[in-house]
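Enquirer: no sequence on this one, just coordinates:
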């Protein structure tokens, strides 16, 4: 009995000592890695990662930030300002997310002390204007400025020969974009200009974007596009033109786009497609055509035949229906006969 009691006491003493050691280790570890108030921090081998998402946060969380921080996310707070001196505390910063705050401006030297920064996300602030050269001090590759209040996108924001490959300006108030800006962004692979007020793109605007793979122009106010709009974007794989006001398309609009895999034309005002428009598409190509007021007459012949030859290429094929004439309203285009399209008399 005494032997069992002795063993029990030794085991519990060992357990207490172990727990005490773990607690002390945890205390030391926490003490060696301070974290700002109202933030959460983790410390992987690659460097500290900090997330601050408390709505009572109104100042940059300088106190407690590790100089080894590589990722900082300040989101959904009342932060209204960030300065170069704040960011200079983080010389190894690679990813900075400042979305859904109250930022109204940025300093021209904001990124002067973060030469390694490659990702900057400014989504959901109140930015209207930016100073010249604001993005010239860092090796940015991804820049997101969606859902702000920009009416213009300026070329002088960027350095010559910028390293940016991903640019998102969606959800702003842009009424035009200039070739001069894109001349400074020759490495762009992904460009999102959706949900703006764009009505026109000049033929040479995208001319320097030879590496462009994804282009999103959805949710704008385009009535038409010029024949040579995409002439120099021969690597385009995904092109989003949905939810505009497109009434017709040039027959040569997609000429040379042999890498095109996904094309969205839904929710426009298209009544027919011109002969040859989709002739250069390859195996694996997919298109969405729903939500257009297709007029099922002789001008529909090209699309009707193309649908019959490539039904596997059309997503929501059964929803591609006639809007006119009244006798064919809501009839599936692919089900039409040459008699219904009045082709027998040709």
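Expert: All right, it came through fine. Note that the structure is a prediction, hence the values are computed from the model and not measured.
Enquirer: Every contact and neighbour count from this point should use C-alpha atoms.
Expert: Noted.
Enquirer: Break down the stretch 201-346 of the chain into its strands, ranges please.
Expert: 214-216, 238-240, 262-264, 286-288, 294-295, 314-315, 322-324 (DSSP state E, counting those that start in this stretch).
Enquirer: Buried residues, the second one. List them.
Expert: Using 16 or more other C-alpha atoms under 10 Å as the test for burial, strand 238-240 gives 238, 239, 240.
Enquirer: Reformat the residues you listed as CSV; add distance to residue 266.
Expert: Rendered in CSV, the data for the buried residues of strand 238-240 read as follows (distance: C-alpha to C-alpha, whole Å):
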residue, distance to residue 266
238, 14
239, 12
240, 9
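Enquirer: Return the member of those nearest to residue 68.
Expert: For residue 68, the closest of these turns out to be residue 238, at 38.0 Å, with distances computed as C-alpha to C-alpha.
Enquirer: Residue 215 versus that closest one, what's the distance?
Expert: Computed as C-alpha to C-alpha, to the nearest Å, the residue 238 to residue 215 distance reads 6 Å.
Enquirer: What of residue 50?
Expert: The spacing between residue 50 and residue 215, counted by C-alpha to C-alpha, is 32 Å.
Enquirer: Which one of those two is surrounded by more residues?
Expert: Summary of the neighbour comparison: residue 50 and residue 215, criterion other C-alpha atoms under 10 Å, with residue 50 having more neighbours (22 against 19).
Enquirer: In contact with the more buried one: list those residues for me.
Expert: By C-alpha atoms under 8 Å, 6 or more residues apart in numbering, the contact list for residue 50 reads 35, 39, 40, 41, 42, 69, 71, 72, 73.
Enquirer: Pull the number of nearby residues for the fourth one.
Expert: Read it as residue 41. The criterion is other C-alpha under 10 Å. On that basis, residue 41 has 19 neighbouring residues.
Enquirer: what helix or strand is it on?
Expert: In the assignment (DSSP states H and E), residue 41 maps to strand 39-42.
Enquirer: another structure for you, compare them:
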């Protein structure tokens, strides 16, 4: 009799171990699937699986997390090539401007007239933080005039009319609120103009009409709400127009963006225009809510467009059709509700795409296929990276645990998990019932077995294994 009891007890113990093992099998299967997906895969096809990138032109695919991790994981080292997204302003400016370093610059003042509180070096006048309330009188041969951080509120008509040699004019941080329509008349040689950190809310059409040589115009941190089609008329040489952190709500139609004027656009806080070479426009951190269909019409050579941190909820499906040369596009931090499947079809030269903070519920691989040259992409979720397997650098990186794919999307695996779960539940209940009915020689041992089964069953049913799988069904 005792022998029979021992055999029954041993059978129950084996049944318990089998039940526990069977319950762990689905988790082991999931873990094994993740390990396999994270391993190196040699592919005979040019297409890599989701979440992987190719090692240059070789038939080897690696997980995207291994790209630019400081170690050569590809046999040819291609995973560590071009790890920085350097296709930004530095490259853009280097291509457009060549810096000159004169060996000997004269430091003596060559000006006969200038305020006593100001400094004079060669033909440059610096009147910074000297509480000026109006434009000072200086010699006509001045080439650079800095009036930063003063108390100038009004720029009257012909304020600089006699300074025909002036090339650089800095008026930031004055709280200028009125700019007369002829304030910059006669400045035919002016190349740089800064009006940032003022109180300008409106610019008259044609106010810059005489600035044919102007290359840099900075209007940051002004409460400008609107610009018209003629606001920048006359700026035929403009390369850089910055409107960072203004109150701009909408762009005018494409007449503002003439092809001979603008090549690069950044619509987050800054607007950049270019004339013959690659340029950029930025309007980041404004209040832009919508863009007309033809906003970028005729801008065939635009290279950089930044529309981040605005209030754009939807983009016309063909908004980028006139930008075949665009290389950098930033749409991050916009409340976009929808991205059309063919939104980026025309951006065949795009190298960097920013979509940080943007939900893409309808994301699909075909959205990004036309962008063969895309090297950098920035998403809100790392799972989105699985839809851009051809992109070498995708952010954010994986957390190292979660899978790029829904491992329970496979019907066979999902059914297997449920079968194992029910077998486990039945096995645990059977062990608990039989351990209660049959007498055991070692009551403590039997109690421990029942407690173990009860605890395991409690962990699985309320919020454990079954509830984990419930969301996948």
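Expert: On my side now, so go ahead. Here the structure is a predicted model, which means the values were calculated and not measured.
Enquirer: TM-score for these two?
Expert: A TM-score of 0.74 describes the superposed chains when it is computed by TM-score structural alignment, normalised by the length of the first structure; 289 aligned residues with a C-alpha RMSD of 2.8 Å.
Enquirer: before we move on, the earlier item: kindly name the residues of the second structure that line up with the strand holding residue 41 of the first structure.
Expert: Mapped onto the second structure using TM-score structural alignment, strand 39-42 of the first structure spans residues 118-121.
Enquirer: Name the residues of that stretch that come out as buried.
Expert: Counting neighbours by 16+ other C-alpha under 10 Å, one finds that the buried residues in stretch 118-121 of the second structure are residue 120.
Enquirer: Just the helices from the stretch 1-150 of the second structure, written as ranges.
Expert: Shown for the stretch 1-150 of the second structure, the helices assigned by DSSP state H, counting those that start in this stretch span residues 2-38, 89-96.
Enquirer: most tightly surrounded among the ones you listed?
Expert: For the helices of the stretch 1-150 of the second structure, the stretch with the most neighbours on average is helix 2-38, a mean of 15; neighbours defined as mean count of other C-alpha atoms under 10 Å.
Enquirer: Tell me which other helices or strands it touches.
Expert: Where contact means 3 or more C-alpha pairs under 8 Å, 6 or more residues apart in numbering; DSSP states H and E, helix 2-38 of the second structure is packed against helix 411-437.
Enquirer: The helix it packs on: how far from the chain's middle?
Expert: The chain centroid and the centroid of helix 411-437 of the second structure are separated by 48 Å, computed with C-alpha atoms, centre = their mean, to the nearest Å.
Enquirer: cool, and stretch 111-122 of the first structure?
Expert: Mean C-alpha position of stretch 111-122 of the first structure versus that of the full chain (C-alpha atoms, centre = their mean) differs by 18 Å.
Enquirer: List the buried residues of it.
Expert: Buried positions in stretch 111-122 of the first structure, judged by neighbour count with 16+ other C-alpha under 10 Å: 111, 112, 113, 114, 115, 116, 117, 118, 119, 120, 121, 122.
Enquirer: Which of the residues you listed fall in strands?
Expert: Applying DSSP state E to those, the entries found in strands are 119, 120, 121.
Enquirer: what residue of the second structure matches up with the second one?
Expert: The alignment partner of residue 120 of the first structure in the second structure, by TM-score structural alignment, is residue 193.
Enquirer: tell me the contacts of the spatially most central residue of the second structure?
Expert: The C-alpha lying nearest the average C-alpha coordinate of the second structure belongs to residue 354 (C-alpha atoms, centre = their mean; 3.1 Å). Applying C-alpha under 8 Å, 6+ apart, one finds that residue 354 of the second structure lies in contact with 329, 330, 331, 332, 377, 378, 379.
Enquirer: Tell me the residue in the first structure aligned with it.
Expert: The alignment partner of residue 354 of the second structure in the first structure, by TM-score structural alignment, is residue 264.
Enquirer: And residue 229 of the second structure, by the same measure?
Expert: Per TM-score structural alignment, residue 229 of the second structure is aligned with residue 155.
Enquirer: Apart from its chain neighbours, what residue comes closest to that match?
Expert: The spatial neighbour of residue 155 of the first structure that comes closest, neighbours along the chain excluded (C-alpha to C-alpha, 6 or more residues apart in numbering), is residue 181 at 3.9 Å.
Enquirer: The one you found: neighbour count?
Expert: Per other C-alpha under 10 Å, the neighbour tally for residue 181 of the first structure reads 20.
Enquirer: helix, strand or coil for it?
Expert: For residue 181 of the first structure, the secondary-structure state derived from DSSP: H, G, I helix; E, B strand; the rest coil is helix.
Enquirer: if I read this right, it contacts residue 152, doesn't it?
Expert: No. Residue 181 of the first structure is not in contact with residue 152 according to C-alpha atoms under 8 Å; the separation is 10.7 Å.
Enquirer: ok, now how distant is residue 9 of the second structure from residue 456 of the second structure?
Expert: 19 Å.
Enquirer: can you map out the strands along the stretch 1-150 of the first structure?
Expert: Counting by DSSP E, counting those that start in this stretch, the segments of the stretch 1-150 of the first structure that form strands are 39-42, 48-52, 69-74, 95-97, 119-121, 142-144.
Enquirer: The fourth one vs the second structure, average offset?
Expert: Same thing as strand 95-97 of the first structure. Taken over the aligned residues, the distance from strand 95-97 of the first structure to the second structure averages 1.8 Å (mean C-alpha distance after the TM-score superposition for the first structure).
Enquirer: who does that strand touch, helix- and strand-wise?
Expert: Right, strand 95-97 of the first structure is packed against strand 69-74, strand 119-121 by 3+ C-alpha pairs under 8 Å, 6+ apart.
Enquirer: Give me the range in the second structure that that strand lines up against.
Expert: In the comparison with the second structure, strand 95-97 of the first structure aligns to the range 168-170 (TM-score structural alignment).
Enquirer: Take the helices and strands packed on strand 95-97 of the first structure and lay them out in JSON lines including distance to residue 57 of the first structure.
Expert: Output for those, formatted as JSON lines (distance: least, C-alpha to C-alpha, whole Å):
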{"stretch": "strand 69-74", "distance to residue 57 of the first structure": "9"}
{"stretch": "strand 119-121", "distance to residue 57 of the first structure": "18"}
